[in-house]
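*Asks:* Okay, sequence plus prediction incoming.
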Amino acid sequence: MQAFLISTGVVALGEMGDKTQLLALLLAARFKRPWPIMAGILVATLANHAAAGWLGAGIAAWLGPQLLRWVIGLSFIAMAAWMLVPDEADEAPGGTGRFGVFGTTVVAFFLAEMGDKTQIATVALAARYASLAAVVAGTTLGMMIANVPAVLLGDRVAKKVPMRLVHAIAAAIFGVLGVATLLGVGGTP
């Protein structure tokens, strides 16, 4: 029970203001369908955190902290640039592309969690506690505690704020995260 409770608390707190919380807000604003988004977050987090428990430490050790920092930093900057590219879904509210809302959310969240502090926390917690299931369940619940309110708020934000502005703000945040990561600011790997 201790592994579950500590994992839940650490991730719920660590996720506040994180890029995946921003992603939850953006997905909700874009698609305006909270239930498939929340289900997608759940599935992506379970898959990502289970993989983190088994593989994360090995991958981080293989890449090394310097290469990992560059990969993550450049990925953030690429995401910032991508956020500025308008797409058809922005012009037609509710457009989901070929994966649908659920599939888009699963893929986006899974990828956004790669190298994220909550994924790294999951690796560390899995190394600390014998019960991988308790750690993965706890970190997943922590993600849901942090991101469900963002999903529910996102639809309200979408009705009042133009998507172009939301994308510009998101791009700025991802750009700052990328530069900070490359500079080693904030304890990023």
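*Replies:* Perfect, thanks for sending it.

*Asks:* going forward, measure contacts between C-alpha atoms and count neighbours the same way
*Replies:* Fine.

*Asks:* So for stretch 30-41, what gets flagged as buried?
*Replies:* Buried residues in stretch 30-41, counted by 16 or more other CA atoms under 10 Å: 30-34, 36-41.

*Asks:* swap in stretch 43-53?
*Replies:* Applying 16+ other CA under 10 Å to stretch 43-53 flags 43-46, 48-53 as buried.

*Asks:* ok, structure two:
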Amino acid sequence: MAHGARRKAASGETNGIDAFLSGRAECDGGIVSVAESPARRFSRMDALLTSCALVALAEMGDKTQLLAMLLATRFRKPVPIILGILVATLANHFLAALVGHSIAGVLTQPWFRYAVAASFIAMAAWTLIPDKIDEDAPLKAPSKAGVFLTTLVAFFLVEMGDKTQVATVALGAQFDNLLAVTAGTTLGMMIANVPAVLFGEALARKVSMRALQLAAALLFLLLGLWMIADLQGWIG
């Protein structure tokens, strides 16, 4: 009888392990899924580094980077300009990542994942389109506080609907990690814009913006194709 009990216990343990490995577990007569969604498989570092790299490259030659150069040329006060860009980006990209994060929590069906993949591929094409900004727009700020507020408002508004904001929404949906995506995209924006503020036109003359835009487009394309391959089960 003791041997039978041990066999039964061992059998129950084995069945429990098999159920877990198959992605299901029994609880109170019901079946509970323990499989994680695709977005949950990524670590915080994956989300942060990918977001940073994509946005840093996508920002090269973007209209917000052109705005940063314009502000630096007009005001010649780099510290309040950089702080204004930082605060504006944190606020804007937090909202964008929040939208993506919220959507990912509601829409977990495969078609939505395909839509996110398609958005990355579309971003690849969008990145290749050069941006322009009105250099004759009136920008006047007599003090450091005025420069900060002018930069904050201008940068936040120009970033609305921009490719880097749209990319942040898609990244928030893909990785489902709000803070890591916000931190990564903000870091990417600062990597691209701080040198633009400090060195301005000299940097633009020495760095091939077209080459950086092509690199960003390639990264967006590869990420979109990778997502499709993962959804199709072509990636182990």
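*Replies:* That came through, no problem. Bear in mind that the values here come from a model prediction, so they are computed numbers and not experimental data.

*Asks:* Which helix in the second structure has the most residues?
*Replies:* helix 78-106 (DSSP state H).

*Asks:* Check which element follows that helix along the chain.
*Replies:* Where DSSP states H and E defines the elements, the next helix or strand beyond helix 78-106 of the second structure is helix 110-127.

*Asks:* Next, the angle from the helix or strand following that following helix to helix 78-106.
*Replies:* Where DSSP H and E defines the elements, the next helix or strand beyond helix 110-127 of the second structure is helix 144-159. Calculated by axes from the mean of the first three to the mean of the last three CA atoms, to 10 degrees, helix 144-159 of the second structure forms an angle of 40 degrees with helix 78-106.

*Asks:* With the first structure overlaid, report how far helix 144-159 of the second structure is off on average.
*Replies:* Comparison of helix 144-159 of the second structure with the first structure after fitting gives an average deviation of 1.5 Å (mean CA distance after the TM-score superposition for the first structure).

*Asks:* what stretch of the first structure lies opposite the next helix-or-strand element following that helix in the alignment?
*Replies:* Note on helix 144-159 of the second structure: by DSSP H and E, the next helix or strand toward the C-terminus is helix 163-175. Mapped onto the first structure using TM-score structural alignment, helix 163-175 of the second structure spans residues 117-129.

*Asks:* who touches the matching stretch?
*Replies:* Residues from elsewhere that reach stretch 117-129 of the first structure (CA atoms under 8 Å, 6 or more residues apart in numbering): 3, 7, 10-11, 14-15, 48-49, 52-54, 56-57, 113, 132, 135-136, 139, 188.

*Asks:* Please apply the same query to stretch 48-56 of the first structure.
*Replies:* Residues contacting stretch 48-56 of the first structure (CA under 8 Å, 6+ apart): 110, 113-114, 119-120, 122-123, 126-127, 132, 136, 139-140.

*Asks:* Tell me the one of those nearest Asn147 of the first structure?
*Replies:* Comparing the contacts of stretch 48-56 of the first structure against Asn147 of the first structure with CA to CA places Thr140 closest, at 10.5 Å.

*Asks:* That closest one: what secondary structure?
*Replies:* When classified by DSSP: H, G, I helix; E, B strand; the rest coil, Thr140 of the first structure comes out as helix.

*Asks:* number of nearby residues for it?
*Replies:* Using other CA atoms under 10 Å, Thr140 of the first structure has 28 neighbouring residues.

*Asks:* Tell me the residue in the second structure aligned with it.
*Replies:* Looks like Thr140 of the first structure aligns to Thr186 there (TM-score structural alignment).

*Asks:* Please name the residues that touch its match.
*Replies:* Neighbouring residues of Thr186 of the second structure by CA under 8 Å, 6+ apart: 52, 86, 89-90, 93.

*Asks:* same thing with Met190 of the second structure?
*Replies:* So Met190 of the second structure contacts 56, 85-86 (CA under 8 Å, 6+ apart).

*Asks:* Now the helix or strand containing it on the first structure. Mean distance?
*Replies:* Per DSSP H and E: Met190 of the second structure is located in helix 178-199. For helix 178-199 of the second structure, the mean deviation from the first structure after alignment is 0.3 Å (mean CA distance after the TM-score superposition for the first structure).

*Asks:* Mind listing what's buried along the match of helix 163-175 of the second structure?
*Replies:* Here stretch 117-129 of the first structure shows 117-126 as buried, counting by 16+ other CA under 10 Å.

*Asks:* Among the residues you listed, which pair sits farthest apart?
*Replies:* Of all pairs drawn from those, the greatest distance, 14.0 Å, lies between Lys117 and Ala126 (CA to CA).

*Asks:* and Lys206 of the second structure, how far is that from Met189 of the second structure?
*Replies:* 19 Å (CA to CA, to the nearest Å).
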